[in-house]
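Visitor: What follows is a protein structure lacking sequence information:
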């Protein structure tokens, strides 16, 4: 057996793992904010001896290289990934030993071309973006033109991986907890699983017809964040350490000048507080689980960023989320200025009058499942490029819960439109 500690990154829907024998540790797919990993190692008096990557990640910046450098551990990555740093190259069938831990390397292409899974002591399998809880990792991130071929590879990889494992082997995926790297019907509420359980429910193991699996998975793929295009190259080059020291301060009175210069000034407050009163030209992205995902999806990459919060801890939380996706060293301000404020109304669906100009900012797949009659549909991630398609007049904006609608409302308000935020569950 092997002991496994899970490090959850709920904001991105991912997990990292520390596998150990009570003395030696293997860290799998660590996120960039390594203080969380070090805390696990220190609390259990473990020595990090090996750092493994299942694949070159698109949805977060890896901390693997920096962890290996800081601890003297071996850093192991697929031999076929064209990385810009020294690592232990791994190929299918390789075996590694760390203390009482034995690692079997298994090639599992599909989510990426060079994806690897790791079977440790025959009792735990770290599956990255291949075998997830109930489904598999998405297959359209490498090249949309190769999606079908990679989906077929994913199907075969998961089938082969399951054949190599006993039913009681525990499954530890990196994705599948809300990550946009997931695809298919992730098992609701699943927090632990075994290969045997996956044989009974996983899309790639229950389905015996490869063509049917491919058709269903490809049809279910949805849009994914634009920042993925920047994270993969960062990981190939080898990202530097995360700097979580307090951002450079900005006086509230200087924020209007930053807005005028084209900077993104992002207000972290609750969406209802933002609607009630905010600095003109700012963007409201409520600090919460999806904060970094949507900021990274929407901001033009490289645009100067200032975070506006009520407390230093709010700013620090936002900063931590952002370093995970490669947005480093924003500026920050605390408190609103005393002038230049504006607001807009909030409402429930029951308040929408007949004939209102309603804008639906949900994804295409959500829209296909049902919509308000005569509403306009522009997904949030497309809104900044399609502002001219929003009909004239007051705009009543909705999504599924109010969170994305609030971001859309702030973007429309920033563009000079009169908006009403439908802060309600669809």
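Guide: Structure's in. What do you need? Here the structure is a predicted model, which means the values were calculated and not measured. Numbers count the residues shown, from 1 in each chain.

Visitor: Going by C-alpha atoms from here, please, whenever you check contacts or count neighbours.
Guide: Will do.

Visitor: So which residue of this structure lies furthest out from the middle?
Guide: Checked against the mean C-alpha position of the chain, the extreme residue using Cα atoms, centre = their mean is residue 354, at a distance of 37.9 Å.

Visitor: That one in helix, strand or coil?
Guide: Assigned with DSSP: H, G, I helix; E, B strand; the rest coil, residue 354 falls in the coil class.

Visitor: Now do it against residue 181, distance only.
Guide: When Cα to Cα, to the nearest Å is applied, the distance between residue 354 and residue 181 equals 39 Å.

Visitor: All the strands of the stretch 101-250 of the chain, residue numbers only.
Guide: Here the stretch 101-250 of the chain has its strands, by DSSP state E, counting those that start in this stretch, at 101-107, 116-120, 124-128, 136-137, 170-173, 182-183, 248-249.

Visitor: Reformat those strands as CSV; add mean neighbour count and distance to residue 262.
Guide: Rendered in CSV, the data for the strands of the stretch 101-250 of the chain read as follows (neighbours: other Cα atoms under 10 Å; distance: least, Cα to Cα, whole Å):
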stretch, mean neighbour count, distance to residue 262
strand 101-107, 20, 46
strand 116-120, 26, 42
strand 124-128, 27, 39
strand 136-137, 30, 37
strand 170-173, 25, 40
strand 182-183, 26, 34
strand 248-249, 12, 18
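
Visitor: got those strands as CSV, with distance to residue 308 columns?
Guide: Below are the strands of the stretch 101-250 of the chain laid out as CSV (distance: least, Cα to Cα, whole Å):
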stretch, distance to residue 308
strand 101-107, 45
strand 116-120, 41
strand 124-128, 35
strand 136-137, 35
strand 170-173, 35
strand 182-183, 32
strand 248-249, 10
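
Visitor: So for residue 425, which of those sits nearest?
Guide: Across these, the minimum distance to residue 425, taken as Cα to Cα, is reached by strand 182-183, at 23.9 Å.

Visitor: Give me the helices and strands touching the closest one, please.
Guide: Other elements packing on strand 182-183 under the criterion 3 or more Cα pairs under 8 Å, 6 or more residues apart in numbering; DSSP states H and E are strand 136-137.

Visitor: want to compare, so here's the second one:
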């Protein structure tokens, strides 16, 4: 008897796993908030005997060290990772017994990082699955450019070799269980589907269907920007993260919120973009709690700057706080819940801006020449853009507000979420803005002239 439970970390596009037998289990690549791993083990009625990392993560703070300390589990980390804490160093070929008839076999798979290690889950010597971390993903591989620019091409070649090693040594029936690839920026491409096997990847994954030179050339050409906060994740994970603290932040009243805004701190409104556009505290930024909150807030905010969170409810605030600790934003400076009228000093008006569709933009352009700001990433814009639009990716906008031409700014992305963030940044800077809350696929149908890069 064995099981593998998948724990989705949807906001970051990652997965963690709990795998085991009747009595004991292993956790693979746990997130910072380890309570969900403990709850999963409790539901299964098993003890967590081992915690393993496939690599030192660049996109989130691991909960591995804290989980191992709390449960007394052995903490397995690739031997090549230069960490500052006690752990069990894992070498290629090491075999670790997890339960009576379940074992993990370490497979050195450098590429995503130099020390990356995959783990084959074996029962009676038969490989059932392989935890591939950032190595072989669904239809793609983990990106090789997160460690050191001078290593990128060598690591890309190593990714190709590692994928071929897994395909050569593991049976086609083995389930592939990656950590990245479900929206994570650690993925070199977009994954298709939610499950796969070695056999399926052998037939379709470019790392396994292309020669190494073709694969490396195409892989490197397709790499896009990655979140700025990644720079801080490796050092935190190497040093050993502190235990997570999810206690509620201090409550801020309207006067404190105004004071924090006046001091240049970030005050973030977590409500949905429709509610924010209709009325919000002037100077606040809108990062929807239901969007990719952790990714985009951590990407844009100057690292270490205090952040105050405004939420519609205590539940929304708690969920946001949980997401943020996963990327190292540990303690909000303050928080408030409720409605924006309560967050603004008496006698102060709320700010607002209009929302629109691409059809509205097309109608406007028939009589005016508004500024059209495209905040998608360069790879998205390359596939087609509105003729005459200005391009500043969202992650660069807060540093380039002066590059936005004068006039009313119609800002768009691919679906509306990033446009809402951008609109809030522009609105806070005193610009007249219209947030295009629409799918970019509607632009051409609306009669807007498109060009390809």
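Guide: Done, it's in. Predicted model only: the values in this text are computed from it and were never measured.

Visitor: Residue 298 of the first structure is nearest to which of the strands of the stretch 101-250 of the first structure?
Guide: When the strands of the stretch 101-250 of the first structure are compared for distance to residue 298 of the first structure using Cα to Cα, the nearest one is strand 182-183, at 20.2 Å.

Visitor: which residues of the second structure does that closest one align to?
Guide: Residues 187-188 of the second structure are where strand 182-183 of the first structure aligns, with TM-score structural alignment as the criterion.

Visitor: And the matching stretch, how far out from the chain middle?
Guide: A distance of 12 Å separates the centroid of the chain from that of stretch 187-188 of the second structure, by Cα atoms, centre = their mean, to the nearest Å.

Visitor: ok, back up a step: gap between the residue farthest from the centre of the first structure and residue 396 of the first structure?
Guide: Distance from residue 354 of the first structure to residue 396 of the first structure, counting by Cα to Cα: 12 Å.

Visitor: do residue 352 of the first structure as well
Guide: 8 Å.

Visitor: what's the answer for residue 357 of the first structure, then?
Guide: For residue 357 of the first structure, the distance to residue 396 of the first structure (Cα to Cα) stands at 6 Å.

Visitor: for residue 160 of the first structure, same thing?
Guide: Spatial separation of residue 160 of the first structure from residue 396 of the first structure under the definition Cα to Cα is 50 Å.

Visitor: ditto for residue 65 of the first structure
Guide: To residue 396 of the first structure, residue 65 of the first structure is 47 Å away according to Cα to Cα.

Visitor: what do you get for residue 318 of the first structure?
Guide: Plainly put, residue 318 of the first structure is 28 Å away from residue 396 of the first structure if you go by Cα to Cα.

Visitor: who's more crowded, the two?
Guide: A count of neighbours by other Cα atoms under 10 Å puts residue 396 above the other of residue 318 of the first structure and residue 396, at 24 against 20.

Visitor: Where is the longest helix in the first structure?
Guide: The helix that spans the most residues within the first structure, counting by DSSP state H, is helix 147-164.

Visitor: residues making contact with that one?
Guide: In this structure, residues lying in contact with helix 147-164 of the first structure by Cα atoms under 8 Å, 6 or more residues apart in numbering are 106-113, 130-131, 136, 138-140, 195, 199, 204-205, 210, 213-214, 217-218.

Visitor: cool, and stretch 350-369 of the second structure?
Guide: The list of residues contacting stretch 350-369 of the second structure from outside it, by Cα under 8 Å, 6+ apart, reads 274, 276-282, 340-341, 344, 370, 410, 427, 432-438, 440, 442-443, 446-448.

Visitor: how about a cut-off of 7 Å?
Guide: Outside of stretch 350-369 of the second structure, the residues that reach it under the criterion Cα atoms under 7 Å, 6 or more residues apart in numbering are 277-282, 433-438, 442-443, 446-448.

Visitor: Report the buried members of the residues you listed.
Guide: Buried positions within these, assessed by neighbour count (16 or more other Cα atoms under 10 Å), are 277, 279-282, 433-438, 443, 448.

Visitor: taking the residues you listed one by one, which sit in strands?
Guide: Among these, DSSP state E puts 433-436 in strands.

Visitor: Count the neighbours of the aligned residue in the first structure for residue 264 of the second structure for me.
Guide: Residue 264 of the second structure maps onto residue 262 of the first structure when the alignment is built from TM-score structural alignment. Applying the criterion other Cα under 10 Å, we find 12 residues in the vicinity of residue 262 of the first structure.

Visitor: any idea which element residue 262 of the first structure lies in?
Guide: Secondary structure here is read from DSSP states H and E; on that basis residue 262 of the first structure sits in neither a helix nor a strand.

Visitor: same deal with the one 3 residues further on?
Guide: Following DSSP H and E, the helix or strand that holds residue 265 of the first structure is strand 264-267.

Visitor: what's the mean gap between that strand and the aligned bit of the second structure?
Guide: Superposed on the second structure, strand 264-267 of the first structure shows a mean distance to its aligned partners of 0.3 Å (mean Cα distance after the TM-score superposition for the first structure).

Visitor: helices and strands around that strand, which ones?
Guide: Judged by 3 or more Cα pairs under 7 Å, 6 or more residues apart in numbering; DSSP states H and E, strand 264-267 of the first structure is in contact with strand 283-284, strand 305-309.

Visitor: whereabouts in the second structure does the first one align?
Guide: So that's strand 283-284 of the first structure. Correspondence between strand 283-284 of the first structure and the second structure is established over residues 285-286, with TM-score structural alignment as the criterion.

Visitor: how big's the offset between the matching stretch and the first structure?
Guide: Superposing on the first structure and averaging over aligned pairs (mean Cα distance after the TM-score superposition for the first structure), stretch 285-286 of the second structure comes out at 0.7 Å.

Visitor: which residues are contacting that stretch?
Guide: Counting by Cα under 7 Å, 6+ apart, 267-270, 273, 276, 420-421, 424-425 sit against stretch 285-286 of the second structure.

Visitor: which residue packs closest to the alignment partner in the first structure of residue 300 of the second structure, ignoring adjacent ones?
Guide: Under the alignment defined by TM-score structural alignment, residue 300 of the second structure corresponds to residue 298 in the first structure. When the adjacent residues along the chain are set aside, residue 298 of the first structure lies closest to residue 381, with 6.2 Å between them (Cα to Cα, 6 or more residues apart in numbering).
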